[in-house]
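S.K.: Okay, sequence plus prediction incoming.
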Amino acid sequence: MSSVETMNTVRYWAVVPAAGVGRRMNIDIPKQYLEIKGKPLMVHTLERLLDFPRLEKIVVVLDHNDEYHQSIELLRNPGILLAQGGDERYLSVLNGLKVLLDIGSPDDWVLVHDVARPCIRRSDMEWLVNQLHDHPVGGLLGCPVTDTIKRAGGNDAVSETVDRQGLWHAMTPQMFRLGMLHDAMAKAVADRMPVTDEASAIEYAGKQPVMVEGHADNIKVTRGTDLALATLYIEQQSKLIEVT
């Protein structure tokens, strides 16, 4: 089968873990419901994914105690499915993958994207798919590290300067075969091996994901100052769209 035929027959899905409570932001509501330019952060993120025509469905994974989602009209979009979250991010992702296995094929691709990354560009998602559509494993968006990296020990004293050659900032989406990622995540859970992202689970399963360079403005809103930066990037991106 040719690469073109493969891209036309294999389907693409997305999982968006959104069960976190944003402890590091010290706020009363989950960070995905904080507003950017009059809309919840979650809405910005989901609108970007819904605008990506390759995706069949998006599974949004929510905490079972989440009452805020009821006010989000976009979550009733026919392109979105809901799943119940777990105590940790990787458990939420696994729950989302289980939903997709009921309607998809193990050979389909799934893009897992952080709900707190509202600045993801459609062009980066297209680039990710184009780079990985015939890869045996898959990979993730990221940016090469350009800063000088220090490792600190006790009392935050610098113990060494780390060679940044080959180091990347890992981002999302992270794109892998649905069946492969499900099995890798399930293995990590069974082995009680906490993984911080999907690529970590794939690595733990003995495979090597590929880094695909994306734009640095695909930031994750983690702290209060990130919200203002995300707002700035969204404004800049909208101006670029208007110009083009």
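M.R.: On my side now, so go ahead. Given the structure is predicted, the values throughout are model-derived calculations rather than measurements.
S.K.: all contacts plus neighbour counts: C-alpha atoms, from now on.
M.R.: Noted.
S.K.: what about L100, distance to G153?
M.R.: Note on L100: its distance to G153, by CA to CA, to the nearest Å, is 43 Å.
S.K.: Please read the previous query as pertaining to R122.
M.R.: 40 Å.
S.K.: Compare L100 and G153 (neighbour count), which wins?
M.R.: Shown here are L100 and G153; by other CA atoms under 10 Å, L100 has more neighbours (24 against 10).
S.K.: quick one, what contacts that one?
M.R.: 13, 59, 178 (CA atoms under 8 Å, 6 or more residues apart in numbering).
S.K.: Comparison target, given below:
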Amino acid sequence: MIFGLILAGGVGSRMGADKPKQYLEIGDKPIIVHTIERFIEYESFEKIIVLCPDEWIGYTRDIIKDKCENKKAADIEIITGGDSRNETIMNGIAYIEEHYGVDDDTIIVTHDAARPFINNRIISENVGKTLEYGAATTAIPAVDTILDCNNGVIENIPDRSSMYQCQTPQTFHAKQLRELYFSLTDSERGILTDASKILVLSGKKVAIVNGERTNIKITYKEDMIFAESIAKQIFSIRSATCS
């Protein structure tokens, strides 16, 4: 079985808004609703699960009901996330274990709620690469020079040709990810910046799926300008396709 986990635990402190960024609107819809609608288009999900802070569960349920145009949104589960990204994913796996069971073939596709321009191609390739390699993460080649710095001073300039910028989805076999996560020490868990590092620290392969420049994570105020522009282009393309 394949499950979609939409991670909606961000508080949006860098956005400076009065609510978490995933609930801000682009094109008259909350960002998280755009993300959910794209996930619904991938028809192989057994269930889509949204994980958010407990105090936002009711609000999330209401906006999905009011704003999501796809009737399948009524089947989405909304549960409480954790104190960190990886704890949130573990909560998702625990929920799947309780309600559906988890075995060696159970796959989870984890994605940022604040990346609303995900598409079916990226999700499908994530699942395919995970079946082939065991895990996958979405990334795009770095176009800028990357500086490795310490205390504001450059220590190293890596070869850009081998550098990638990580996006999401990140896709895993749920059982393996959970076992590897709980096998790490507290200090190892403390340096985790994303779930794929759980496998990297354990010597496992994580395949790269080519992302897209439009698969942006909305983090800063100026990102909303880019997002509105991308949303208009997507709406224009979809309208032309349907006409």
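M.R.: Right, received. Where do you want to start? Because the structure is a prediction, the values reported are computed rather than measured.
S.K.: Strands of structure 1, start to end?
M.R.: Shown for structure 1, the strands assigned by DSSP state E span residues 12-18, 35-36, 39-40, 55-62, 80-84, 109-112, 138-144, 149-152, 158-162, 168-177, 210-213.
S.K.: Next, the contact list for I78 of structure 2, please.
M.R.: I78 of structure 2 neighbours (CA under 8 Å, 6+ apart): 49-52, 57, 60-61.
S.K.: Checking those residues against structure 1: which ones persist?
M.R.: Retained contacts for the contacts of I78 of structure 2 in structure 1, judged by both residues aligned by TM-score structural alignment, their matches' CA atoms under 8 Å, are 49-52.
S.K.: Which one of the contacts of I78 of structure 2 is nearest to K19 of structure 2?
M.R.: Set against K19 of structure 2, the nearest of the contacts of I78 of structure 2 by CA to CA is T60 (11.9 Å).
S.K.: Map that closest one across to structure 1 for me.
M.R.: Structural alignment (TM-score structural alignment) places T60 of structure 2 against H69 in structure 1.
S.K.: Now that match: closest residue in space, sequence neighbours ignored.
M.R.: L75 (7.6 Å; CA to CA, 6 or more residues apart in numbering).
S.K.: count of residues packed around the one you found?
M.R.: What L75 of structure 1 shows, counting by other CA under 10 Å, is a neighbour count of 19.
S.K.: need the helices for structure 1, in chain order.
M.R.: 3-9, 41-50, 89-101, 122-132, 178-190, 198-204, 224-243 (DSSP state H).
S.K.: Give me the contact list for the fourth one.
M.R.: For helix 122-132 of structure 1, contacts defined as CA under 8 Å, 6+ apart pick out 48-49, 51-52, 138-141, 173, 175, 212, 214-215.
S.K.: Generate a ChimeraX selection restricted to the buried entries among these.
M.R.: Those of the contacts of helix 122-132 of structure 1 that count as buried under 16 or more other CA atoms under 10 Å are selected in ChimeraX with:
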select :49,138,139,140,141,173,175,212,214
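S.K.: Now distance to Q165 of structure 1 too, for the contacts of helix 122-132 of structure 1, in CSV please.
M.R.: Formatted as CSV, those follow (distance: CA to CA, whole Å):
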residue, distance to Q165 of structure 1
R48, 32
L49, 32
D51, 35
F52, 33
G138, 22
G139, 19
L140, 18
L141, 17
P173, 23
M175, 24
V212, 16
G214, 18
H215, 19
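S.K.: Once you drop chain neighbours, what's closest to whatever residue of structure 1 lines up with T110 of structure 2?
M.R.: Aligned counterpart of T110 of structure 2 in structure 1: V112 (TM-score structural alignment). Leaving aside its chain neighbours, V112 of structure 1 sits nearest to V15 (4.7 Å; criterion: CA to CA, 6+ apart).
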